[in-house]
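Student: Mind folding the following:
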Amino acid sequence: MSWTVTITISWSSGLASKAIMGFFLRMGQLLSTCVSFSLGASLGIWEEGLGKWCMFIWCLCFATSLIISIVELCGLPSRLPCSWDGFLHAYSSYFIIICIVTSFIFGTSYIQVFSPGPAQSRAIIATAFSCVAALLYAIEMAWVCVRPGDMVCFVPTFPGVLRRLENHLAWVIFAFISNTDLYQHQPALVWCVAVYAICFILGAVNFLVNGCDCDNDKTLLLPVPCLLWVQTVLSVLLYATAVILWPLYQFHEKWGGQPQRSSDMSCSDQLTTFFCIWDQRLVVAILTAINLLVYVADMMYLILEAFVWIEAQRRDPGFFFSPAVSSSTSDVP
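Tutor: Here you go, the predicted model:
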């Protein structure tokens, strides 16, 4: 009897510690993103493309943390078809990166613009709280791995690292194309923006499906290996068009581009942000090329994996029908 009581108390204290720690992490995330958003709004950065992107990210983080808090307070995680811990691990790993990127972009773009005084102090505080938000998301990702429960954290494999890198690079690209003056004047550049959005959505769906352990869900219309192939091949084809069209229409005079930085008036303005428009165009072009290489590496890995699978099946047709091997074909990024 005493052994049973001990187990019950330990299990209850484990649940209590999960709830208490989750509550404090969520409140910290809400507070830090709200402070960053409020201070950014007080600086009047709505007119700048990078400023709009920073404000959007802080709003997104605040709204997501608020929704997660409501779901947990209502006791809904146990009713979801996917792993709630897996979802928390996936979303927090995403938000770590975007908060760090936002902190860097906001800090380098706006702190040096304001002269020493209240405005610059607000910009510094907003950047600091954005960094605090990133730290809190990192703590949550680590806490999901060590807190009481059945969550088993993983070390991402090589293709898993590639798929995370694809999405993280897309977040940085979105930061620099938040200035609509970069592309709205040319349909070809609008197509490039659509490419970034489509590939990111496909990658996010794949990441969340794997991160939430939904790859074992029988209700999925497409199996995860098929989803990976469709996402990777389509992304390579789409990025191949963007890596040609973006530099062509941004830097070639024949197509209305500006080949030299000195020809951009915003770069000669001493009061402009750290990244002028020409710099933003160049960063997007470089990141597009890098992300294309990452997608190509991902596709080559899938092709190599397929050849290995075919060769192993030829030698032992019944090997890949075992449950253990079948579950390993859908790599969790």
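
Student: C-alpha from now on. contacts and neighbour counts both.
Tutor: OK.

Student: Just give me the residue right at the centre of this protein.
Tutor: residue 94 (4.1 Å; Cα atoms, centre = their mean).

Student: Show the contacting residues for that one.
Tutor: Contacts for residue 94 (Cα atoms under 8 Å, 6 or more residues apart in numbering) come out as residue 168.

Student: Now find how far off-centre the strand or helix carrying it is within its chain.
Tutor: Per DSSP states H and E: residue 94 is located in helix 84-106. Distance of helix 84-106 from the chain centroid (Cα atoms, centre = their mean, to the nearest Å) equals 6 Å.

Student: Now do the buried residues in it.
Tutor: 84-103, 105-106 (16 or more other Cα atoms under 10 Å).

Student: After it, which helix or strand is next? Please name it.
Tutor: That would be, after helix 84-106 and using DSSP H and E, helix 118-146.

Student: which helices and strands sit right next to that following helix?
Tutor: Helices and strands touching helix 118-146, by 3 or more Cα pairs under 8 Å, 6 or more residues apart in numbering; DSSP states H and E, are helix 2-42, helix 84-106.

Student: okay, the ones you listed in a markdown table with distance to residue 133 next?
Tutor: Shown next, in a markdown table, are these (distance: least, Cα to Cα, whole Å):
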| stretch | distance to residue 133 |
| --- | --- |
| helix 2-42 | 5 |
| helix 84-106 | 7 |
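
Student: Second chain to compare with the first, below:
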Amino acid sequence: MDPHGGHYLNKDAVLSPLGAARMCQLLLGCTIMALVSHGAGYSASYGTFCMFVWCFCFAVTLVVFTLDITRLHNCMPISWDNFTVAFAMLATLMYITASVVYPVYFLQVEWPDEEWEVQIYRIAVTVCSSICCFPYGVEVFLTQAKPGAVVGYMATVSGLLKVVQAFVACIIFGALANDSEYNNYIATQYCVVVYSLCFSITVIVIVLTVSGRTSALRFPFDRFVVVYTFFAMILYLSTALIWPIFSFDKKYGTTTRPEDCPRGECPWDSKLVVAVFTSVNLILYFVDLLYSQRIRFISSSAA
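Tutor: Next up is the predicted model:
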């Protein structure tokens, strides 16, 4: 008991729906790492990425759960609510990606009799990884902004979209690095500059919010976010037009996938991934802009 009559440990961190979701995350994360280490295995860059996702999410979740139950997060110089909802959103996206990547590269439709046990382990890993997406999604649902509630920016739809935009940009960077031949034309290099610029500013917005430093800025943070989102949407609109032209138009590239392209190392595949996720981020920034404008309208009306 503390001097004011309260408990040192936070029972709600365990007994609440949020606590239950985090314990499920830890249980499933531990199970996945045990299965991979014991029999499923991993290799190459794709397997390393999946293992990193599972270990990283488990480690951060364990830290979050420990700090929450001991109330030590009050001693940290960050906005705790903004940090936890941003991480839960990121972990959901990372688990979804790993749950798709791992079976694509490690599960086989047919396998030799001597490998059946390994494949069973890999099926179990895929199932557990897919299930673990839901506890993280539940945490996002439980901690996101509710009507009439006063919450941090990252708990709003706009804040959550910032995490998704940054994650999608990381997928684009991964495809660019995988022999996408973006150096062939100045136009495609311009697209890379746009991706890098928007990703950097989005990360800065997230870091400032999580660190609780937005109030120290000399300009209105909410207005800056809206203006930035508008320009980011315009820039992504330009890349959504330029990248496909210089990647798939027969004057600059090939309209169909070459038959001799190896799986996972084909520039055409990388270009297609960049084109698809460029359109995805364009839609995300557009939705973000609409929601940000709605927030400003409500706030100014309330004022």
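
Student: Give the aligned equivalent of the residue nearest to the centre of the first structure in the second structure.
Tutor: Applying TM-score structural alignment, one finds that residue 94 of the first structure aligns to residue 90 in the second structure.

Student: What spatial separation is found between that match and residue 118 of the second structure?
Tutor: To residue 118 of the second structure, residue 90 of the second structure is 29 Å away according to Cα to Cα, to the nearest Å.

Student: again, but for residue 202 of the second structure
Tutor: Residue 202 of the second structure is 41 Å from residue 118 of the second structure, by Cα to Cα.

Student: For these two, work out which one has more neighbours and name it.
Tutor: For residue 202 of the second structure versus residue 118, the count of surrounding residues by other Cα atoms under 10 Å is larger for residue 202: 22 against 19.

Student: Now do the helix or strand hosting that one against helix 80-106, angle only.
Tutor: Element membership for residue 202 of the second structure (DSSP H and E) is helix 186-211. Following axes from the mean of the first three to the mean of the last three Cα atoms, to 10 degrees, one obtains 140 degrees for the angle between helix 186-211 of the second structure and helix 80-106.

Student: Which elements pack onto helix 186-211 of the second structure?
Tutor: Packing contacts for helix 186-211 of the second structure, counted by 3+ Cα pairs under 8 Å, 6+ apart, involve helix 80-106, helix 157-177, helix 221-248.

Student: would you turn those into TSV with distance to residue 141 of the second structure?
Tutor: Formatted as TSV, those follow (distance: least, Cα to Cα, whole Å):
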stretch	distance to residue 141 of the second structure
helix 80-106	9
helix 157-177	11
helix 221-248	23
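
Student: Residue 263 of the second structure is nearest to which of these?
Tutor: Residue 263 of the second structure lies closest to helix 80-106 among those, at 10.3 Å (Cα to Cα).

Student: mean shift between the closest one and the first structure?
Tutor: Compared with the first structure after the fit, helix 80-106 of the second structure shows a mean deviation of 2.2 Å (mean Cα distance after the TM-score superposition for the first structure).

Student: Return the angle between stretch directions for that helix and helix 116-143.
Tutor: Going by the same axes, to 10 degrees, helix 80-106 of the second structure is angled at 160 degrees with respect to helix 116-143.

Student: So residue 279 of the second structure is in contact with residue 238, correct?
Tutor: No - in this structure residue 279 of the second structure lies outside contact range of residue 238 using Cα atoms under 8 Å: 10.5 Å.

Student: From residue 302 of the first structure, how far out is whichever residue in the first structure pairs up with residue 226 of the second structure?
Tutor: Residue mapping for residue 226 of the second structure onto the first structure gives residue 229, with TM-score structural alignment as the criterion. Residue 229 of the first structure is 8 Å from residue 302 of the first structure, where distance means Cα to Cα.

Student: So between those two, which is more surrounded?
Tutor: Neighbour count, other Cα under 10 Å: between residue 229 of the first structure and residue 302, residue 302 has more, with 18 against 15.

Student: gap between that one and residue 88 of the first structure?
Tutor: 27 Å.

Student: what's the answer for residue 201 of the first structure, then?
Tutor: Distance from residue 201 of the first structure to residue 88 of the first structure, by Cα to Cα: 18 Å.

Student: quick one: buried residues of stretch 261-276 of the first structure?
Tutor: 261, 266-267, 273-276.

Student: contact partners of stretch 285-292 of the first structure?
Tutor: Outside stretch 285-292 of the first structure, the residues within contact range by Cα under 8 Å, 6+ apart are 166, 169-170, 173, 236, 239-240, 242-243, 246-247.

Student: Hmm, I typed the wrong one, I wanted stretch 33-53 of the second structure.
Tutor: 54-55, 94-95, 98, 101-102, 105-106, 117-122, 124-125.

Student: Stretch 177-188 of the second structure too?
Tutor: Residues from elsewhere that reach stretch 177-188 of the second structure (Cα under 8 Å, 6+ apart): 176, 189, 192, 242-243, 246, 265-268, 270-271.

Student: now these as a markdown table including distance to residue 23 of the second structure?
Tutor: Converted to a markdown table, the contacts of stretch 177-188 of the second structure look like this (distance: Cα to Cα, whole Å):
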| residue | distance to residue 23 of the second structure |
| --- | --- |
| 176 | 37 |
| 189 | 45 |
| 192 | 40 |
| 242 | 46 |
| 243 | 43 |
| 246 | 48 |
| 265 | 39 |
| 266 | 41 |
| 267 | 42 |
| 268 | 42 |
| 270 | 37 |
| 271 | 40 |
